[in-house]
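In: can you look at this prediction? I've put the sequence above it.
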Amino acid sequence: MSQRLWITYLMCWIAGLACGSVASVVPTYLPTIAERLVGDSVGPQAAELGSTVQSLFLFGWVLGGIALGLVADLRGRVPVLGVALVGACLLTGLTPYVSSPLVFGGVRLLTGMCVGAIMVVSSTLGVEILPEKRRPLLMGILANSYAVGIVCSGALQSRALSYETVVTLFMLFSAPALVFFTPLVERSQDATVTQRQRTIASQLSQSKREIAIGATLFGCMLITLWAAFSWLPTWASDLFPGTDGGAGVRGSTMMALGGGGIIGSLLVAPVVHWMGRVRGILTCYVGVVIGSLYLYGVTPSSASTFVATIAAMSFFFGMSQALMSFYVPELFSAVGRATATGLCLNIGRFVTALAVLQIGLIADALGGFQQALLITSSVLLIGIAVIPRAISITQHR
């Protein structure tokens, strides 16, 4: 790989780190944000605010992933990645100065659009610039950047830093974009970086089955992941309030979600070499099913066991996300790859946004987050049912 491609890869990793940070900062600091915006830190109003804001963020993620994925196919991967990174960081930095829940939701919607673009374009770029033999390892490292960002949010929460301080730190992620992307954009006309083809529609028409398989496998896992990501910190503080109102266990929960994901994403390469892409995905599904049944069905009695179980589930979450980051783009040809990848990754996110919106309502109806999270995890069975079709596609490629 040339120096320019290594710089591109580095920027994809930094962008993923920023995405994990800006995505997780609101769930991590939800009680603080809710207290400021609606005057309720853990009650029904806080749950409603959390559901609405997270759903708007995911809807924005969907819109950005699809629309800006198409722009990346037509206008260039690197410019879209740079603009989205700066936008995500600056918008997050504005949130402490927002006093209206409506405006706060709008800012998170736009932030989600930027994050959606980053996740699609970085995965597409990774598949296009990395050599095939080294791709599982390097894409696993790239995928863990998001989890590292989650860990950063949890660590800062555990150190009792204020929300205002944390989002100001996140704004610093935009600085590398201005430094590194300038020389890259000048050369973004290179055919290995951009695809200015006008045959995207026909390519999508020929890839309907691949889009359906990719969207289902990615989406079913994502629903379970985001349900855990959005509501486990709040549930943890209810179960184990301690002397700090649950702030410590919320931070530990986010760190477990991120830390387990990092380890899982780093181990994706040997798993892929050993059992292949699709069987690796099946292993991840089985691991998360077992973890969900224990966590939501039994409920650990101690905070340490609770956090350890989350870390184990996150291991399989992280491995699946790393695997999907190159499995999905590999399903498609270079022409329209970003658009097709954006559809796969974001059809599932659209359904996820609806599911996350309903979890708060289901929790109120059933009397707690435990039952709502258990019901949401049942979508994993749909993903497992699709595995045979994915194996069939792989055998015919």
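Out: Okay, I see it.
In: please count neighbours and contacts with C-alpha atoms only from this point.
Out: OK.
In: hey, where'd the helices end up in the stretch 1-150 of the chain?
Out: Using DSSP state H, counting those that start in this stretch, the helices found in the stretch 1-150 of the chain span residues 3-28, 30-38, 44-75, 77-94, 101-129, 135-158.
In: pipe these into a markdown table and attach distance to residue 372 and mean neighbour count per row.
Out: Compiled in a markdown table, those are given as follows (distance: least, CA to CA, whole Å; neighbours: other CA atoms under 10 Å):
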| stretch | distance to residue 372 | mean neighbour count |
| --- | --- | --- |
| helix 3-28 | 17 | 22 |
| helix 30-38 | 19 | 19 |
| helix 44-75 | 13 | 24 |
| helix 77-94 | 29 | 23 |
| helix 101-129 | 23 | 24 |
| helix 135-158 | 23 | 25 |
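In: this is the comparison structure:
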Amino acid sequence: MVVAMLDGYDTQVIALVAPVLGPEWNLDSSAFGPVFAAGLFGLMLGSIAFGGVADRYGRKPVICAACLAFGLLALLTPLSSSPLELAAFRFFTGIGLGAAIPNLMTLTAEHAPGKRRALAAGAMFCGFPLGALLGGLAAPGLIAIGGWQGLFILGGVLPIIMVLPLLLFLAESPEWRGRTEKADREIIRLRSLFGGTLAIVTPLLWLAFIANLLVMYFLINWLPILFAADGADLGRSTMTSVLLNLGGIGGCLGVTPLVDRFGALKVMPLIFGATALAILAIGVIPAGSSIMIIAILMAGFGTMGAQMGCNAFAMFIYPAAWRASGLGWALSIGRIGSVAGPLLGGLLLALHFEPSELFLVIGPIAMVPGLLFIAIKRIALRQKQRTNAFSA
């Protein structure tokens, strides 16, 4: 969980410094769209490249190397003096982050009992919003002491410190160690993920990942800066990040037990529907009201909790030999959405949309994954031979 916390902190930190960097560099808010997207594009490439590498060489070495890489690159980020340089550092940091996330979830799930894998992965991934939440709480103080650079320095030093404990104490996946056939340790080919019913399920699942990650990373990256653009001070704008990630922690812990008990195909459409309503509410509720706090908490609960449900479903439908690759590919293709979300926010601002109007555009997109899970459920029900993959 500690590594996931560091991962969450380093992913969130760019959104926390944007309200400070904008005035300092004389940038319009819309200029941060490409910077946000660069880091998330790196996440996409990291997930693609290192899921298969972990299936061949093990989860532990990839996690350790990823932690060292994104720590070093975060530590170098304060050298940036322009949006282009900042985007470049975020891109390479993103590759390290992308290598860590799917392998952390896969390793955790493979250590857990079969009926509790979704809950175990959800509990581990709570570290992601927890790290982002702690970053949001610390941001005003750290910026006051060391400027925006202080957030990146902290986000670089801590992962580097963690590498040695990971090498010494992190246990390799028992399922990965137990494989004996040479073929199992070959890089998994993409076509393996499209056999039988997966030929239909995998593309629909990828589309669900794209839509939810678009919404999730739109909120992670734009929520603080949109509230700042509406007149909120640094403390209030960063507090939106705290609320979002606090809701995300609840979602990671709350959704995965429901998935374990009732199945992702029953639970996920309901979660996505509630998430869409919460995001629409953010766009119409007065910023200072207590209902706004509830709406942001629910948006975090829904987007991050639903993502854990999607991740769990992806882990359940693929066999152990393909699991990291299957989840890695789903997250990687989903990163198209995580890149598009920040870019869409920047585009809408450039087109002179009001900050509140952006949520009215994003809200309906949050419902799309729910419709896709309904389609997957109908396909599953039509199969003559039911498998455990669809009891997830």
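Out: Arrived safely, thanks for sending. Quantities reported herein were computed from a predicted structural model and do not represent experimental measurements.
In: nearest to residue 196 of structure 1, of the helices of the stretch 1-150 of structure 1?
Out: helix 44-75 (4.5 Å; CA to CA).
In: which strands and helices sit next to the closest one?
Out: Counting contacts by 3 or more CA pairs under 8 Å, 6 or more residues apart in numbering; DSSP states H and E, helix 44-75 of structure 1 packs against helix 30-38, helix 77-94, helix 101-129, helix 337-366.
In: okay if I get the ones you listed as TSV plus distance to residue 176 of structure 1?
Out: Formatted as TSV, the helices and strands packed on helix 44-75 of structure 1 follow (distance: least, CA to CA, whole Å):
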stretch	distance to residue 176 of structure 1
helix 30-38	28
helix 77-94	9
helix 101-129	15
helix 337-366	23
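In: closest to residue 66 of structure 1 out of the ones you listed?
Out: Checking the helices and strands packed on helix 44-75 of structure 1 against residue 66 of structure 1 by CA to CA gives helix 337-366 as the closest, at 4.7 Å.
In: aligned partner of residue 341 of structure 1 in structure 2?
Out: The pairwise alignment with structure 2 assigns residue 341 of structure 1 to residue 327, based on TM-score structural alignment.
In: which residue is the nearest non-sequential neighbour of that match?
Out: residue 314 (5.6 Å; CA to CA, 6 or more residues apart in numbering).
In: from residue 210 of structure 1, how far out is whichever residue in structure 1 pairs up with that neighbour?
Out: For residue 314 of structure 2, the aligned position in structure 1 is residue 328, judged by TM-score structural alignment. Distance of residue 328 of structure 1 to residue 210 of structure 1, given as CA to CA, to the nearest Å: 9 Å.
In: ok, residue 310 of structure 1 - contacts?
Out: Applying CA atoms under 8 Å, 6 or more residues apart in numbering, we find residue 310 of structure 1 in contact with 253, 256, 257, 260, 291, 295.
In: what's the match for the last one in structure 2?
Out: Put plainly, it is residue 295 of structure 1. Aligning on TM-score structural alignment places residue 295 of structure 1 opposite residue 282 in structure 2.
In: host element of its match?
Out: Assigned by DSSP states H and E, residue 282 of structure 2 belongs to helix 264-284.
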